[in-house]
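Pasted the sequence and its predicted model underneath.
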Amino acid sequence: MTRAHSDIDVRPITEAELPEWLRAVNTGFLRATTVTEKELEARRERFEASRYIGAFDGGRCVATFRSFAQEVTAVGGTPVAADAISAVTVTATHRRRGLLTRMMSQDLAAAKDRGDTVATLIAAEYPIYGRYGFGPATSATEWTVDVPRTGLDRHRAGPDGGGRIDLVDAEEVRKLGPELHDRVRGAVPGVVSRGEWWWRLNTGAVRVDPKWTEPFYAVYRAADGEVEGLVVYEVDDKWGDAKQPQDTATVRDLLAATPAAERALWGYLCSIDWVTRVKSGQRAPDDLLPLLLPDARAARITSTADWLWVRILDVVRALEVRAYEGAGSLVLQVADRAGLAGGRYRLEASEQGASCTPTTESAELALDVGDLARLWLGDESVARLVALGRVREERAGAALVADALLRTSRRPWCPDMF
């Protein structure tokens, strides 16, 4: 007998229910449902009772939801408080019962009460999250580099300008990585914070994924010895006919605080013996990689898709905290079916700063809160959204003003999955 929707209990879980919750997470992501003691131990380190939500049909967890504190870099480099959402599943036997809506509503209301400016997530499927006010705010592109075609000299001594590449171990990465990452995220909108647990997890000090394998780590040091870049990569073992190596180096993470570091790290990857292909991992769509190569066609796009999704919770804070490359004003009518961030706002912006205030003036642009999220990090065109019917121009020429204010000279980027 099927239970009524109201009979399914949606609530924060207790620590004792964590094994059952993790079993449901694994079921939802089509993984082996067995929960190991190591996984439990690692998850208990980060357990926050109020931010792990489960839907229970009897004693069985049939839907899961988790959020955690995060910062995301706004245009101009200021970090803002974000409610990062992860581990969202609904078991196939309990779809179309409003369970995700109930979990999402609870979490976003709590995030609003905490004073978070935005919520963030990485969407496994595109159509799900728009109805909750999220919009795709960054994209990611992966290139596959045909190393022999690049035109790079694979036998040159090393980076130019007195810098050098050093192989390091996981322990050193845990020491050097956080400071380098903070430098990068202060310069690139869309980059999210990484806490100590992230560095432990991604260097093998914490093991959650049983398939995790030890990668290689290399850092770029400038002539003065300062670490300006880090690459984490793995290499397969493939040989062709006549004993010809055909290995692929796959980048797990590449951070560069300077163009020199970026150039040096890609050059290093393309110079490793036996490596004939380099897979870039998820990069910004306007990454320097292809144009760093003498033959840019050696870098072929193998995937490109939406990446970080954002949900605006505080319009005033979101628009005031970011930087602007020009000056202008707009009156925005923001629709929000959840009632969390809707209203009419006047934005006054310049290179010196911005103010955003509620107003009763006539709107110049009307848009949904999800489309405001698309625009917030500077990656989307207002004119394109007007052409699509997603944004409505209430005053002729308002879209051009908005694009001049909101677009950025470089595209935002989020390097992380969470």
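Great, that's in hand. Numbering: from 1, shown residues only.

CA atoms for contacts and neighbours, from now on please.
OK.

Three-state assignment for the residue of the chain positioned farthest from its centre, please.
Computed with C-alpha atoms, centre = their mean, the maximum C-alpha offset from the centroid of the chain is found at Ala242, amounting to 42.6 Å. Look at Ala242: counting by DSSP: H, G, I helix; E, B strand; the rest coil, its state is helix.

my guess is Asp113 is in a helix, correct?
Yes: with three-state DSSP as the criterion, Asp113 is assigned to a helix.

Trp198 versus that one, what's the distance?
Asp113 sits 26 Å away from Trp198, going by C-alpha to C-alpha, to the nearest Å.

now do Gln106
26 Å.

So Asp113 and Trp198 - more neighbours on which side?
The residue with more neighbours, out of Asp113 and Trp198, is Trp198; 15 against 10, by other C-alpha atoms under 10 Å.

Tell me where the stretch 1-150 of the chain has strands.
9-12, 52-57, 60-73, 79-90, 118-122, 134-136, 139-146 (DSSP state E, counting those that start in this stretch).

orientation of the third one relative to strand 52-57 in degrees?
Compare the direction of strand 60-73 with that of strand 52-57 by axes from the mean of the first three to the mean of the last three C-alpha atoms, to 10 degrees and you get 160 degrees.

where along the stretch 301-418 of the chain do the helices fall?
Per DSSP state H, counting those that start in this stretch, the stretch 301-418 of the chain carries helices over the ranges 315-321, 369-376, 382-387, 398-406.

adding another structure so you can compare the two:
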Amino acid sequence: MSRRTEIDVRPITEAEFPDWNRAMNTGFLRSPTVPADQLEARRPEFVPGRSLGAFDGERCVATFRSFDQEVTAVGGAPVRADAISNVTVTATHRRRGLLTRMMAQDLAAAKDRGDVVATLIAAEYPIYGRYGFGPATTMAEWTVDVPRAGLDPRWAAPEDGGRIDLVEGEEVRKLGPELHERLRRAQPGAVSRTELWWQYRTGVVDWNGSQWTEPCYAVYRSADGEVEGMAAYRTDDRWGDAKQPLNTATVDWLIAVTPGAERALWHYLCSIDWITTVKSGWRAPDDLLPQLLPDPRAARITTQADWLWVRILDVAAALEARTYEGRGSVVLEVVDRGGLTGGRWRLEAGADGASCVPTTESAHLVLDVRELGALWLGDESAVRLAALGRVREERAGAARVVDALLRTSRRPWCPDMF
């Protein structure tokens, strides 16, 4: 009988970065070969101590990377986050606890740094709940049947006096970061973007060798000239019988800081000559798009799924960082099998702020830290989780109290994949 060798889990060195990338590509079902130019494009993401690998001898067989991030809490406060990405385990080394070991190392380091939460986008749903992550936002993608939408075919410019301009990538890199910061300050669930993010999305850096093709970039300026919205989109060239256009505009990303900008950008996309279908890209589940159309049924949801997952690392800091529309108090017993932030906490909250302190009082609601992560941004319902048996009321009506405090009038949204 063959004996399994001991697997070494540790931060990688810069010299091991090529082998780590090969393992990551393998795990994501890409070609293992990483050309030199792609490898150099990825090097800025290497931060000593934040890229972990599992090594069977000299070969890297699992990957894990984290980086500093800010996520916007309800009310607009930026919260320090440990963003997790590039998680893979090679198929030959599954079921050996490699992810568990890497996750434990990273979360412990994040806790020591003072990060309030950890975040990730889950490729597979069942994996991350056991590490204390809960799905905190949802995304949806709409496909718009443009001829059915009922929009004015003579539309040529926004009705509010604003304008749409097509720009180049250089101008996107100049205007985009400030616009995104305005969005992020107002959008619970939004995360920070680095300069590298804008370079990737405008073709300055080719991260994955996808033979970059430049999209079209549209900028909305209000009547007074202020940039309030921006979109990147791609079009195809498809024609049907009798030379009828069947072209699709696919949105890579669209951000807007006013409803007028959002309306104008969607109307523009639906007015482009020959475009009969618009694919919205990843949007909030309560996005305005369908209701901006005279016939909302022209927009059908083609994708809807969990998106940003949150793992609470500091209960008090997380609950005190956000705002509350109502006033009330509740005692939460948070179960954390990872040993990072469990305990019993009294939350006192109102429009003027919140206090969350340890207590020995009897719990009103008992919940796992993963459920607290799902509730934190206001999208999930404690009443719903109680019905599912995932939280337990120790005082009748406690779940309704939690909902009255935590739920929000608009749903949180994370525009980004990372």
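Happy to help now that I have it. What you see is a predicted model; the values in this text were computed from it and never measured.

ok so, going back, let's have the strands of the stretch 1-150 of structure 1 in a markdown table, adding distance to Asp403 of structure 1 and mean neighbour count.
Shown next, in a markdown table, are the strands of the stretch 1-150 of structure 1 (distance: least, C-alpha to C-alpha, whole Å; neighbours: other C-alpha atoms under 10 Å):
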| stretch | distance to Asp403 of structure 1 | mean neighbour count |
| --- | --- | --- |
| strand 9-12 | 41 | 19 |
| strand 52-57 | 39 | 25 |
| strand 60-73 | 20 | 23 |
| strand 79-90 | 22 | 22 |
| strand 118-122 | 21 | 25 |
| strand 134-136 | 17 | 27 |
| strand 139-146 | 18 | 22 |
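
okay if I get these as JSON lines plus distance to Gly161 of structure 1?
Below are the strands of the stretch 1-150 of structure 1 laid out as JSON lines (distance: least, C-alpha to C-alpha, whole Å):
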{"stretch": "strand 9-12", "distance to Gly161 of structure 1": "55"}
{"stretch": "strand 52-57", "distance to Gly161 of structure 1": "50"}
{"stretch": "strand 60-73", "distance to Gly161 of structure 1": "31"}
{"stretch": "strand 79-90", "distance to Gly161 of structure 1": "32"}
{"stretch": "strand 118-122", "distance to Gly161 of structure 1": "38"}
{"stretch": "strand 134-136", "distance to Gly161 of structure 1": "39"}
{"stretch": "strand 139-146", "distance to Gly161 of structure 1": "25"}
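
Any idea which of those strands gets closest to Ala341 of structure 1?
Comparison of the strands of the stretch 1-150 of structure 1 against Ala341 of structure 1 by C-alpha to C-alpha identifies strand 118-122 as nearest, at 10.2 Å.

just how off-centre is that closest one within its chain?
8 Å (C-alpha atoms, centre = their mean, to the nearest Å).

Check which helices and strands that strand sits against.
Under the contact definition 3 or more C-alpha pairs under 8 Å, 6 or more residues apart in numbering; DSSP states H and E, strand 118-122 of structure 1 sits against strand 79-90, strand 308-312.

What residues in structure 2 pair up with the helix or strand where Tyr220 of structure 1 lies?
Element membership for Tyr220 of structure 1, per DSSP states H and E: strand 216-221. Counting by TM-score structural alignment, strand 216-221 of structure 1 pairs with residues 216-221 of structure 2.

Which residues does the matching stretch contact?
Residues from elsewhere that reach stretch 216-221 of structure 2, judged by C-alpha atoms under 8 Å, 6 or more residues apart in numbering: 162-169, 172, 227-234, 261, 264-265.

Inside helices: which ones of those residues?
Counting by DSSP state H, these place Gly169, Val172, Ala261, Ala264, Leu265 in helices.
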